[in-house]
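**Q** model the following, please.
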Amino acid sequence: MGENTQELADHGLCSHPRKLLSCSLFALFTLSLIYFIFYSSPSSFASYADLFDQFKTQRATKNTSLPPPLAWLQCDYSDGKWVWDDSVTGPRYDSENCDMKSTEKCVVNGKPDKGYLHWRWQPAGCNLTALDPAGFLRLVRGKRLAFVGDSTARNQAEALVCYLSTVARPETAHRYEERLGRKFWRWVFPAPHGVSVSTYWSPLLVRAEGHSEDYAMTQEAVVLDALTEPWTADADAMDVVVVSAGHWFPRPAMYYEDGEVVGVYSRPDLNKTDIGYLGPYRKVLRRTLEYISANSTGDTLVAVATIAPGHFDPGRSWNHRDACSRTKPYEAVEAEVAAADAEMRKVVLEEVAAAAAAAGRRRRGVRFEALDVTRLATLRPDGHPGPYLFAHAYDRRPVPETVANDCLHWCAPGLVDTFNDILAKMIVAGG
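**A** Next up is the predicted model:
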């Protein structure tokens, strides 16, 4: 969910006062957008027009050297290019009757350009075939799949369930919704499959408290040593775990550990040491992986997704109808991974490698992999819903110049299916 700016006391990416303010505003906008896109009425977007103008230049900082992935010796799926696939005749699946957020249903919602459905990710040194739904259900027969984190985890899970629904109809076994949306969802593909897919809403993976009623202002107390339920309660019953969280970390926060304040991020109103958010992100991710490793009771695959950035046009306001109207992927020379995204990606790669090494030493049946999607997602500004958030909202009439946009999440079907194609290869590689 979104672009990120970040700061570590020892890196100084946002340590300068001016950069600190800019980073803070950008993080605030991202969280506000996430909330209002998924949980509010279209009219709620209007109050954020002025705020967005302050972060249009945030993604100008580029990263010139991405480290290689620390997993996937068989094939580096993170490096490649998008190629046009003439064999594609239409969407992989019909999302109209799928159990997913309506804002992801770009075809149903009338997004006029369908080209985004025809691009295929071609890794540099191998081929990535599309997930076969029938074959996938055979592969994971009797297993429990869990997607833990923010709305990017939900986005990916819903796309997978929708695709699998083309060969077997799932039952919705559990729903837990609040004003803020789907907190816990579980689909079950009954016999002969015996497969369940669950989503666990936990955007910071740990407990966080304190926000305004409408989530327009968030200055949360983040408890770094308190992992959240219900995902922790089910950790011993997960066979495949996708952890996708990160977009909620670049926000004003006060961090607690062992009942004490250990630092803040972007809280100049407090006389506390600003430690940035990258360190807390690393600490939370490490504890999450350690917890899963310690509580797993069998062979478990843990895939940690790297950040997948959004694509707001820096030359337009966020609520302009053309905020993300590009209809083709970027060429490699047109877009580099932003430095902030590269830093968060690096954290994931390092922590996954460390968790894998520790699991190997302890001879535990847990396999850790990085679902490294940062580069391939960076190149796809065409893959977002944009203003097409509601069914047939603009049939036979033009899109208003000022409109709510989602340039953060992914159309389904669309690019998000590539995430699941890679996940399937990870599962196959583990036998």
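
**Q** contacts, neighbours, all on C-alpha from now
**A** Noted.

**Q** three-state assignment of residue 369?
**A** Secondary structure for residue 369, judged by DSSP: H, G, I helix; E, B strand; the rest coil, is strand.

**Q** any idea how far residue 21 is from the residue nearest the centre of the chain?
**A** Centroid-nearest residue in the chain: residue 152, 3.1 Å away (criterion: Cα atoms, centre = their mean). Using Cα to Cα, to the nearest Å, residue 152 is found at 26 Å from residue 21.

**Q** before we move on, what about residue 161?
**A** 40 Å.

**Q** out of those two, which sits in the busier spot?
**A** residue 161 (23 against 16; other Cα atoms under 10 Å).

**Q** spit out the contact partners of the more buried one.
**A** 170, 187, 197 (Cα atoms under 8 Å, 6 or more residues apart in numbering).

**Q** residue contacts, the second one?
**A** Listed by Cα under 8 Å, 6+ apart, the contact set of residue 187 reads 161, 170-174, 196-198.

**Q** now the other sequence, so there's something to compare against:
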Amino acid sequence: MNLEKLKIILKSHYIAAFFLIALASALLYLTVDNNGVIVREEESQQENLAALLKDRETTKNRDDDVVAAANGTRCNLFSGKWIYDDVSRPLYDEERCSFMLGDYACKKYGRKDSEYQKWRWQPHQCDLPRFNGTALLEKIRGKRVVFVGDSLNKNQWTSMLCLIEYSLNQSTNKSVIRYDNLFVLEATEYNATVEFYWSPLLVESNCDDPDNHYSIRDRIIKITSIEKHARHWTNADILIFDAFMWWLEPTMTLLWGSFGSSDAIYKRVKMKLRRYEMALTTWSDWLEVNIDRIKTKLFFMSLSPYHFYGETWEEGYNCYNETQPILKKDYWGISTDREMMHVVESILEKMEMRGLNITYLNITKLSDYRKDSHPSIYRKFQHPRSEEQLANPTSYSDCVHWCLPGVPDVWNEILYSYIMNS
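**A** Model prediction:
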């Protein structure tokens, strides 16, 4: 299938999706009460919306196959199973990665088992290309690659640095240089950089300090302001975004104006999906105006699942002490927020219809099986644990991030396959 035919096929799917979204919007619209707080219309409309979204999900699944075909494969890279492989895994050693961070260094912080490092993702109808750091560095020669988002995107960026380290020239300075929110590795031999930019909500917020954001519970978001961050991405050649986890708070404060200004307007709101949609709209509008569509390749990582609840494997417990993946076929965790996924998918489809190509890497389901691969208690914590916490490890287990080597390596193998075939 040539590229022009593929574009026609994709466009037909997106047009169909657009009409479904428009119809869904008619069923669930938003109003503003006398205090300016966004509120939902009648809950009975939710069932109709859910049915429409289910139909759109079916269409999206068909599109995944088409997108995979564009990538040079003839299958869906996101549909498969985990296979135990102690021959080709792990792809690197935790102890030998110069870029390893304490947040993801599970072995260093006391984890004794290593089985979590030895699972390989196997798509159903093809093989995932093996990561080749030298080939990737040649592909990005003279280019700037930037991961933008929260600590899960930082998790993936750290994985990427570990994956390419062996391919870096011995004379390369293996120190990451920091410029405020921007963390940069310079691959000098290739005149390339692989960077991470801390922007957990994409738009401007009171959580934008990479060091001092852990204790902020009242999140204040400038829902229409992004230039402060986005100006650092303008000339990137490859941009990889994520934005989910920080939007899960049930209530957040929206800000119009400047922080500390006497005429600023603050509104405390619920409406998780609506505020998330507003921020992503600000983000997509900025990209449409400022990104060079010929030069810059755009990627968006789907929701990274977390395992705080025992669910079906061991009721009452979380990822603590879990050492095996979930092997149940077609598993979806109770914490996976499909409504939020639908919001971002609809935004990306609108971007495509406006001629802004962006690749959605839907790693949610494949990652959801891996309850065994979180740091749990085996990581560096910002503050020492209390005696009460130490007596109850499940109370402070990190079931959000991922040990390295581990699941983010697979995300990067998939990203690698798209970059190499672009």
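
**Q** care to give me the TM-score?
**A** Overlay of the two chains. TM-score (TM-score structural alignment, normalised by the length of the second structure): 0.72; 343 aligned residues with a Cα RMSD of 3.4 Å.

**Q** export the contacts of residue 187 of the first structure as JSON lines, with columns for distance to residue 124 of the first structure and secondary structure.
**A** Output for those, formatted as JSON lines (distance: Cα to Cα, whole Å; DSSP: H, G, I helix; E, B strand; the rest coil):
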{"residue": "161", "distance to residue 124 of the first structure": "29", "secondary structure": "helix"}
{"residue": "170", "distance to residue 124 of the first structure": "36", "secondary structure": "coil"}
{"residue": "171", "distance to residue 124 of the first structure": "39", "secondary structure": "strand"}
{"residue": "172", "distance to residue 124 of the first structure": "39", "secondary structure": "strand"}
{"residue": "173", "distance to residue 124 of the first structure": "41", "secondary structure": "strand"}
{"residue": "174", "distance to residue 124 of the first structure": "41", "secondary structure": "strand"}
{"residue": "196", "distance to residue 124 of the first structure": "33", "secondary structure": "strand"}
{"residue": "197", "distance to residue 124 of the first structure": "31", "secondary structure": "strand"}
{"residue": "198", "distance to residue 124 of the first structure": "33", "secondary structure": "strand"}
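
**Q** if you rank those by neighbours, which is first?
**A** Each of the contacts of residue 187 of the first structure was scored by neighbours using other Cα under 10 Å; the highest score is residue 198's, at 26 neighbours.

**Q** and that one, what pairs with it in the second structure?
**A** Counting by TM-score structural alignment, residue 198 of the first structure lines up with residue 195 in the second structure.

**Q** its match and residue 232 of the second structure: what is the separation?
**A** According to Cα to Cα, residue 195 of the second structure stands 11 Å off from residue 232 of the second structure.

**Q** near residue 391 of the first structure, how many other residues are there?
**A** Residue 391 of the first structure, neighbours per other Cα under 10 Å, totals 17.

**Q** returning to what we had before: I figured the match of residue 198 of the first structure hits residue 184, correct?
**A** Yes - look at residue 195 of the second structure against residue 184 with Cα atoms under 8 Å: they come within range, at 4.4 Å.

**Q** turn the contacts of residue 161 of the first structure into a markdown table, including distance to residue 347 of the first structure.
**A** A markdown table is the format used below for the contacts of residue 161 of the first structure (distance: Cα to Cα, whole Å):
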| residue | distance to residue 347 of the first structure |
| --- | --- |
| 170 | 36 |
| 187 | 31 |
| 197 | 27 |
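
**Q** just the closest of those residues to residue 12 of the first structure, please.
**A** When those are ranked by distance to residue 12 of the first structure (Cα to Cα), residue 197 comes first, at 40.3 Å.

**Q** contacting residues for that closest one?
**A** Neighbouring residues of residue 197 of the first structure by Cα under 8 Å, 6+ apart: 144-147, 157, 161, 186-188.

**Q** quick one, strands of the first structure?
**A** All strands of the first structure, identified by DSSP state E, fall at 80-84, 119-123, 144-149, 171-178, 181-189, 195-201, 206-209, 220-227, 240-244, 253-257, 260-265, 300-305, 366-371.

**Q** mind putting the ones you listed into a markdown table with distance to residue 389 of the first structure?
**A** Below are the strands of the first structure laid out as a markdown table (distance: least, Cα to Cα, whole Å):
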| stretch | distance to residue 389 of the first structure |
| --- | --- |
| strand 80-84 | 25 |
| strand 119-123 | 22 |
| strand 144-149 | 22 |
| strand 171-178 | 20 |
| strand 181-189 | 16 |
| strand 195-201 | 21 |
| strand 206-209 | 29 |
| strand 220-227 | 29 |
| strand 240-244 | 23 |
| strand 253-257 | 30 |
| strand 260-265 | 33 |
| strand 300-305 | 25 |
| strand 366-371 | 27 |
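
**Q** I am finished for the moment; much appreciated.
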